[in-house]
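Trainee: Using only what follows, build the 3D model:
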Amino acid sequence: MGCSFEVKRSTFEQALFGIQNVAQKRTATPILANVRIDASNNELHLFATDYDIGLQQRLEATVDQVGSAALPARVLYDIVKKSKGDSIRIEIDDNHQGVVKTGVRARYKLVGMNPVDFPEPSRIQPETSLKLDRDMFRLWIKKTLFAASSDESRVSLAGVFLEAYDGNNLRFVATDTHRLGLVEVQGIEGCSIVPEDGIIFPRKALQELQRICDGEGEVQVTIDTPSVQVEWDDTVFVFRTVDGRFPNYRTVIPESTSRVVVIDRQEFMQAIDRVSLVVTDRFKCVTLAFENNILTIMANNPDMGEGEEQIDCTYDGDRLEIGFNAQYIQESLSEITTDKIELRLIDDVSPTLIYGENDESYLNVIMPMRI
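Mentor: The predicted structure is shown next:
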């Protein structure tokens, strides 16, 4: 059975943006390259899934004929995005063929599929959920996800670990074993829904979530292992958690350090950026030398040349030279918002801690490189 409806173009485009990202581009199951559209009661329900991630969107529309359709998600999004006019009209016949009318004189025909073959949307009926500020939720993910492993074969590291501690507190943690990002959030109601051993949110799901979870307000996070549901406004985002155990990250965080360096964050970032001009994938190390309140930043690349800069810092210990992956330092500093940062060090082979000055809630750990 076909359907027909008219919808505001800008609203439809915004909904399809997330939908077409979730829909499979290349798949052995062709139906998953489509968006399922259910039209009834002057509203549309859009759904896309790749089995690991599912996205449901609800939006208002003028529905002339109630029914369902499955249309190619990416092509439909591109048509809507590039079309003129304020509204989009779509008519689906009984053979699942769709006609898309945009503006006054534009008309496109799309080959659809039988929506009956589309997987049914899954939804968790929450008994208890985490209610989180939307802006802060995105920020906590951003401050940790960059440190997750990009090696998909290491599934337990290719995401962000969430655990509850001391009652109403949460930790977001990510690591690729060379570096680590950790955010602590206190005073969150509903933390008891987080499994005792924690839970791993996969990289892909969080990247999609970052793209579409915009605006202000709350998100409602519900956990029913192995599924997690994040809901806001007229959007429901469901994904499967990583099946694996997150490593004991606490073992790489030194309980105490013997040296503390305080540096202007912006000046440090800019100096690292300039010295890194001679850094390549083959020679990616920068050396930091601390002595007499001066930080010397050095890079040496036999294939290209060398760079050196000095900036002021607060440090009165013995001279210390330590090497780091330049990219790891830059990415860590870019997620800290305080004017100054603290490097807490032991020696040139032990993990180094990076904090924003007077901010214990966000920690970065970087393993040194051999100089």
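
Trainee: Please count neighbours and contacts with C-alpha atoms only from this point.
Mentor: Fine.

Trainee: for the stretch 1-150 of the chain, what spans make up the helices?
Mentor: All helices of the stretch 1-150 of the chain, identified by DSSP state H, counting those that start in this stretch, fall at 9-22, 73-82, 134-145.

Trainee: among the ones you listed, which is nearest Gln56?
Mentor: Nearest of these to Gln56, taken as Cα to Cα: helix 9-22 at 7.9 Å.

Trainee: In terms of secondary structure, what does that closest one contact?
Mentor: Packing partners of helix 9-22 (3 or more Cα pairs under 8 Å, 6 or more residues apart in numbering; DSSP states H and E): strand 43-49, strand 53-60, helix 73-82, strand 87-92, helix 203-212.

Trainee: ok, back up a step: rebuild the helices of the stretch 1-150 of the chain as TSV, extending it with mean neighbour count.
Mentor: As requested, these are exported to TSV (neighbours: other Cα atoms under 10 Å):
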stretch	mean neighbour count
helix 9-22	21
helix 73-82	18
helix 134-145	19
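
Trainee: this one next, for a side-by-side:
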Amino acid sequence: MKFVIEKTVLVKGVSKIQGITNRKTDFPITASVLIRTHGMNVSVYATDLETGFEGFYSADVETEGQVAVLSKKLFEIIKDFPSDFVQLEAVEGKMLKISAADNVTKAEYHILCTNTDDFTILTNIEDMVFYELDALTLKDMIDKTLVTGIPDDERAHLIGLYLEILEDEKNIIRMVATDGHRLIKVDRTYEISMNIPMKTGVILSKKGMTDLLKLLEAGGQVEIGFRENNFIAKKDEETIVSRLLEGDFPDYNEVIPEEIETRLKVSKQSFVALLKRMLILTNDRFRAIVFHLNSDKLEVTATNPEIGDSKEEIPIDYNGNSFEVAFNPRFFIDSINEIKSELIVMKIANEKEPCVFFGEEDPDYISVIMPMTV
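Mentor: Alright, predicted model coming up:
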């Protein structure tokens, strides 16, 4: 195998697999990238056996073939390579020679090859039916739900995002995520019915969706589909295949409180700034801050015997009774950072019920946070 490719093109492809190949697994091949020639194109493929990525890129191919090398080492070499065009050549199937394609730059690297036979393709996407979505809309939904984090837990509802297509309700695509202490729900409407054959929702891997974000960031349209218990997203010449998670996702409608008449409105900028200051006095043992709700002001206090205490007030528009309730401020900050509206609307019934909040101009992105006991 021997070909010449533009450095920025190769870097673009190899950079998108770093999240996949840098994960710890029991299989050494998951740290490698498989590079293959296809006529006048070169493909870059990697998998952690749960998520796979393949991209096709234009190249000047002299001899065809394939080679596998450590993904991280290849990326570190090519990202700052001193030539705009890079030549890759397999040497007796044991080494990959990386050199400058021009006759001026003197730069040459050799890295050991790994076994190409160990690679498995997660699923075949030929003859698949795909459905188009706006890439930035899908990216925004994933960004918003991923604030719940990826815990060290094997339960599907904690390490996954729940995806639903609600054709009967104004063509809504919905994502829901939880970490057991909070729940995020995002709805977006698409204009044309996609008729995706989904009788129930599916659970997408949070890790796989993290990898998908790199595919979506340039905007445009993305095609999505399902096959053999896999979620597939295809954009231009790049494809992500992510295995669906098995398990039950809790009924999120039971977590979200029914209509609450008590509402509080507060400036997003003032509120998040206050929360960040309060966060200074929290740690792993003392995470809670206390909201003291009154008709025209919100008093927030933090007490940490290991550090100190604090108290602040900000003006609010509130139509309920006075009471106190404790929350983890980090959960509010995570969600508010994804809200574009200038005003935050919070619905709190009492000190025992969850708090529901959203941006005034985007009620289809809601966060539900459980209160804490102090």
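
Trainee: How close are the two chains, by TM-score?
Mentor: After superposition, the two chains reach a TM-score (TM-score structural alignment, normalised by the length of the first structure) of 0.94; 369 aligned residues with a Cα RMSD of 1.9 Å.

Trainee: re the thing from before, now the helices of the stretch 1-150 of the first structure in JSON lines, please, with extra columns for distance to Arg250 of the first structure.
Mentor: Formatted as JSON lines, these follow (distance: least, Cα to Cα, whole Å):
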{"stretch": "helix 9-22", "distance to Arg250 of the first structure": "34"}
{"stretch": "helix 73-82", "distance to Arg250 of the first structure": "43"}
{"stretch": "helix 134-145", "distance to Arg250 of the first structure": "15"}
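
Trainee: Could you check how far the residue nearest the centre of the second structure is from Leu34 of the second structure?
Mentor: Geometric centre of the second structure, nearest residue: Thr210, 3.2 Å, by Cα atoms, centre = their mean. To Leu34 of the second structure, Thr210 of the second structure is 21 Å away according to Cα to Cα, to the nearest Å.

Trainee: do the same with Leu215 of the second structure
Mentor: 19 Å.

Trainee: Looking for the alignment partner of Leu163 of the second structure in the first structure.
Mentor: Taking TM-score structural alignment, Leu163 of the second structure has Leu162 as its aligned residue in the first structure.

Trainee: Ok, Glu237 of the second structure next?
Mentor: Counting by TM-score structural alignment, Glu237 of the second structure corresponds to Asp234 in the first structure.

Trainee: so who does the closest residue to that match other than its chain neighbours touch?
Mentor: In this structure, Asp234 of the first structure finds its nearest non-sequential neighbour in Arg58, 5.3 Å apart by Cα to Cα, 6 or more residues apart in numbering. If you count contacts by Cα atoms under 8 Å, 6 or more residues apart in numbering, Arg58 of the first structure has them with 43-46, 234-235.

Trainee: Arg58 of the first structure pairs with which position in the second structure?
Mentor: By TM-score structural alignment, Arg58 of the first structure lines up with Phe56.

Trainee: what's the spacing between its match and Asn41 of the second structure?
Mentor: Applying Cα to Cα, the value for Phe56 of the second structure to Asn41 of the second structure is 6 Å.

Trainee: residues shared between the contacts of those two?
Mentor: Counting by Cα under 8 Å, 6+ apart, no residue touches both Phe56 of the second structure and Asn41.

Trainee: From Leu96 of the second structure, how far out is the corresponding residue of the second structure for Ile193 of the first structure?
Mentor: Under the alignment (TM-score structural alignment), Ile193 of the first structure pairs with Ile196 of the second structure. Ile196 of the second structure sits 43 Å away from Leu96 of the second structure, taking Cα to Cα as the criterion.
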